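In: here is the input, now give the coordinates:
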Amino acid sequence: MIRLRQLEALRAVMSTGSVTAAADVLGISQPAVSRLIASLEKSMAMPLFERHRGRLHPTHEAKFLSEEVERAISNLEHISRLSEDIRNQKAGHLRIACLPGFATSLMPKVIAEFLKEREDVTISIQTRSSVRVREWIAAQQYDIGVADEFEGHTAIQHETVNIRTECVLSPLHPLAAQKVIRPEDLHNMPMIIQDQENRFHHRLKRTFEAAGAELNARVEVRQFATACLLAMNDVGAAVVSSIDAAEYAGRGLIVRQFKPELPFTLDLLYPKYHPRSLLLQDFISHFKERLSPFIM
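Out: The predicted structure is shown next:
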């Protein structure tokens, strides 16, 4: 059985030209280097050096082997460095599936920050509807999914996060000066709301009904980002996630507290039968930290 230390001794002697210098390189004694060379020759059943006047001279066989030995040790060193990077969450690949709106708001910032000190980490991100994200996670095709209104699946583990919502308006809107906006304030005023396929649409509608206010759905959209842009252009008011509201607040959008509190449910999905890597666990922690200012 050939041992790595034997090959390291061979490389050191070949590259330095002497046992003394090889011992310095390896940080061991000269006799230890000689023993490693002798044991390697015994393992290979052939001489690797000729000994003349206390010096070692490589045989033709040793010269022939040296290139492969160098390649083998380099590969092992690479594996060692890579394993250390993986252990320290500085190498690997993550597959993320998420809602389209989320991919244009918080997620790019989360990924950019996460990759900043991880040069050997790669990420693939795919955006689709919540239904498709759930299908991908159930099929174990992605490491983490960001969806909404998760109803449960035997092949999926999940965490539910309630995101705070806020009312967004144009500076020209009649309610722009109010600090808190309620459904009765928006009675019969033009509203931009999510389409009827999304449960948040129905949750908002019930909130208006409970307050005895008329919900005037002037425009229905699929993404909160679209609602923010329309509100900025004075099409109407909108109740959106605080994540999207923060994204557009610095661009002239007026953001006001909405009462009563109406959470937007965000679900973090994980494939149940796919172990979470150390890298994924680190990403989840970073992601949750970035979400914390928006959680109810």
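In: drop to CA atoms for contacts and neighbour counts, all remaining ones
Out: OK.
In: please report the distance of V131 from I284.
Out: 21 Å (C-alpha to C-alpha, to the nearest Å).
In: err, C98, not the other one
Out: 14 Å.
In: looking at these two, which is more packed in?
Out: C98 (25 against 15; other C-alpha atoms under 10 Å).
In: could you also give me the structure for this next sequence, so I can compare it with the first?
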Amino acid sequence: MRQNWHSIREYESLRAMIIAGTTTAAAKQLGISQSAVSRSIANLEARVGNALFIRSGGRLEPTAEALGLNDALDPIFTALASIDQREPLGSAKPLLRVGAPPTIAHRFLHLRMSSFMKLQPDYDVFFDVCDSDRLIRNVADELYDVAVADFTTRQPGVMQIPFRRSKLVCLVPANSPLSEKDVISPADLEGYPIVSSVKRHPLRSTVDQMFARAKVEPNVVAETATTVANLEFVRAGVGVGFVNPFPIAESIGEGVLIKPIDDDVEFRTCFLLPASQAQSAGARALMRHIRISTRNDQWSEAIT
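Out: A predicted model of the protein is given here:
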């Protein structure tokens, strides 16, 4: 009968793991032992019948099943938070609500958030990780004070402030013949196995249009929902992939090379804010901190 039980602790562990990326950090966030977090995740995976995290570069990245379950849990934790708020609060600290998609959250923002919280201890922080579609909806619905996203949007109710620019790159297995090329063109990939984004992802249409301009039919052998999954398929030698190099280039790891592409596709990483309300002091402080703490690199540069 165990499969019919629902454990708030297991759901808390899931949400902490999505944000923290390691059992050690999740345990510290929840104030419980590392083994308790691992046990909670294992129990939850057994009940839902799917893996909820995959290991990548020393971190545990959430699967699509984990992100979907996290979305479904939102109303439950919103209700619990509202119950807590009926009691007198022990702190008068302002709450800063921040959102990001998985790659930005785990490969870029978590370090900036940690340093921001040390420099700005007067804020309590709510840090949410979700897919791009829900991120945009939550900003428009004023559920976040600010979000950080590696894409632009025309969604009504969302104001965007670009702060980084980068160009589409090709991820190539280090032992591939393509590793000898300085620049990859679509024509180089005629018949070559390609790891692509899923069709709902904006990057998919961008890459498809690139191949169409070159009159090359892409040989898609796998589709992934996240940049991290794309990277790991390439590392395993499944094929080549196409990604926005920011911020994944900071932690690419061994076995994969980044190659520029002979096509001018630009990405802009943005702050997203609710258009219907004034920017909070916390949002302004966080955006300033992120700009200051992010240096230019080979693959991206600041937009001033």
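In: surely S13 of structure 2 and S40 touch.
Out: Yes - the pair S13 of structure 2 / S40 is scored as a contact, 6.5 Å apart, by C-alpha atoms under 8 Å.
In: okay, these two: which has more neighbours?
Out: A side-by-side neighbour count of S13 of structure 2 and S40, using other C-alpha under 10 Å, places S13 first with 24 against 20.
In: ok, now which ones touch that one?
Out: Taking C-alpha atoms under 8 Å, 6 or more residues apart in numbering, we find S13 of structure 2 in contact with A26, A27, L30, V37, S40, I41.
In: which SSE is it in?
Out: helix 8-20 (DSSP states H and E).
In: so how far is the next helix or strand after that helix off the chain centroid?
Out: The helix or strand immediately downstream of helix 8-20 of structure 2 is helix 23-30, counting by DSSP H and E. With C-alpha atoms, centre = their mean, to the nearest Å as the basis, helix 23-30 of structure 2 stands 19 Å off its chain's centre.
In: now helix 23-30 of structure 2: buried residues?
Out: T23, T24, A25, A26, A27 (16 or more other C-alpha atoms under 10 Å).
In: quick one: the residues you listed as a markdown table, columns for distance to V169 of structure 2 too.
Out: Listed next are these as a markdown table, based on distance: C-alpha to C-alpha, whole Å:
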| residue | distance to V169 of structure 2 |
| --- | --- |
| T23 | 32 |
| T24 | 33 |
| A25 | 32 |
| A26 | 33 |
| A27 | 36 |
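In: so which of the residues you listed is the closest to F77 of structure 2?
Out: A26 (17.0 Å; C-alpha to C-alpha).
In: contacts only, for that closest one.
Out: S13, A16, M17, I19, A20, Q34, V37.
In: one more pass at 7 Å, please.
Out: S13, A16, M17, A20 (C-alpha atoms under 7 Å, 6 or more residues apart in numbering).
In: out of these, who's the most crowded?
Out: Going by other C-alpha under 10 Å, M17 tops the contacts of A26 of structure 2 with 27 neighbours.
In: one step back: where in structure 1 does the helix holding S13 of structure 2 fall?
Out: Using TM-score structural alignment, none of the residues of structure 1 align to helix 8-20 of structure 2.
In: what angle sits between that helix and helix 23-30?
Out: Inter-element angle recorded for helix 8-20 of structure 2 and helix 23-30: 120 degrees (by axes from the mean of the first three to the mean of the last three C-alpha atoms, to 10 degrees).
In: where exactly do the helices run in the stretch 151-300 of structure 2?
Out: 202-213, 227-235, 281-293 (DSSP state H, counting those that start in this stretch).
In: residue in structure 1 paired with D263 of structure 2?
Out: When structure 1 is aligned by TM-score structural alignment, D263 of structure 2 is paired with P260.
In: equivalent analysis for P218 of structure 2, please.
Out: The pairwise alignment with structure 1 assigns P218 of structure 2 to L215, based on TM-score structural alignment.
In: L204 of structure 1 versus that match, what's the distance?
Out: Distance, L215 of structure 1 to L204 of structure 1, by C-alpha to C-alpha: 9 Å.
In: more crowded one of the two?
Out: L215 (22 against 18).
In: can you give me the buried ones in stretch 174-189 of structure 1?
Out: Neighbour-count burial for stretch 174-189 of structure 1 flags L175, A176, V180, I181, R182, P183, E184, L186, H187, M189 (criterion: 16+ other C-alpha under 10 Å).
In: strands of the stretch 1-150 of structure 1, start to end?
Out: Ranges of strands within the stretch 1-150 of structure 1 are 49-52, 55-58, 91-98, 120-127, 144-148, based on DSSP state E, counting those that start in this stretch.
In: which residues of structure 1 does stretch 35-55 of structure 2 align to?
Out: Under TM-score structural alignment, there's no match for stretch 35-55 of structure 2.
In: which residues sit against that stretch?
Out: With C-alpha under 7 Å, 6+ apart, stretch 35-55 of structure 2 has contacts from Q3, E10, S13, L14, T23, A27, L60, E61, P62, T63, E65, A66.
In: thought the fifth one was touching Q34?
Out: Yes - the criterion here is C-alpha atoms under 7 Å, and T23 of structure 2 meets it with Q34 at 5.7 Å.
In: returning to that earlier point: tell me which two in the contacts of S13 of structure 2 are the farthest apart.
Out: Most distant of the contacts of S13 of structure 2, by C-alpha to C-alpha, are L30 and I41, 13.6 Å apart.
In: and the most centrally placed residue in structure 2, how far is that from D131 of structure 2?
Out: In structure 2, the centroid-proximal residue (C-alpha atoms, centre = their mean) is P102; its distance is 1.9 Å. According to C-alpha to C-alpha, P102 of structure 2 and D131 of structure 2 sit 7 Å apart.
In: picking up where we left off before, could you dump the contacts of stretch 35-55 of structure 2 to a markdown table with distance to Y123 of structure 2?
Out: Output for the contacts of stretch 35-55 of structure 2, formatted as a markdown table (distance: C-alpha to C-alpha, whole Å):
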| residue | distance to Y123 of structure 2 |
| --- | --- |
| Q3 | 39 |
| E10 | 27 |
| S13 | 23 |
| L14 | 24 |
| T23 | 25 |
| A27 | 21 |
| L60 | 27 |
| E61 | 27 |
| P62 | 27 |
| T63 | 30 |
| E65 | 32 |
| A66 | 28 |
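In: good, we can wrap up now.
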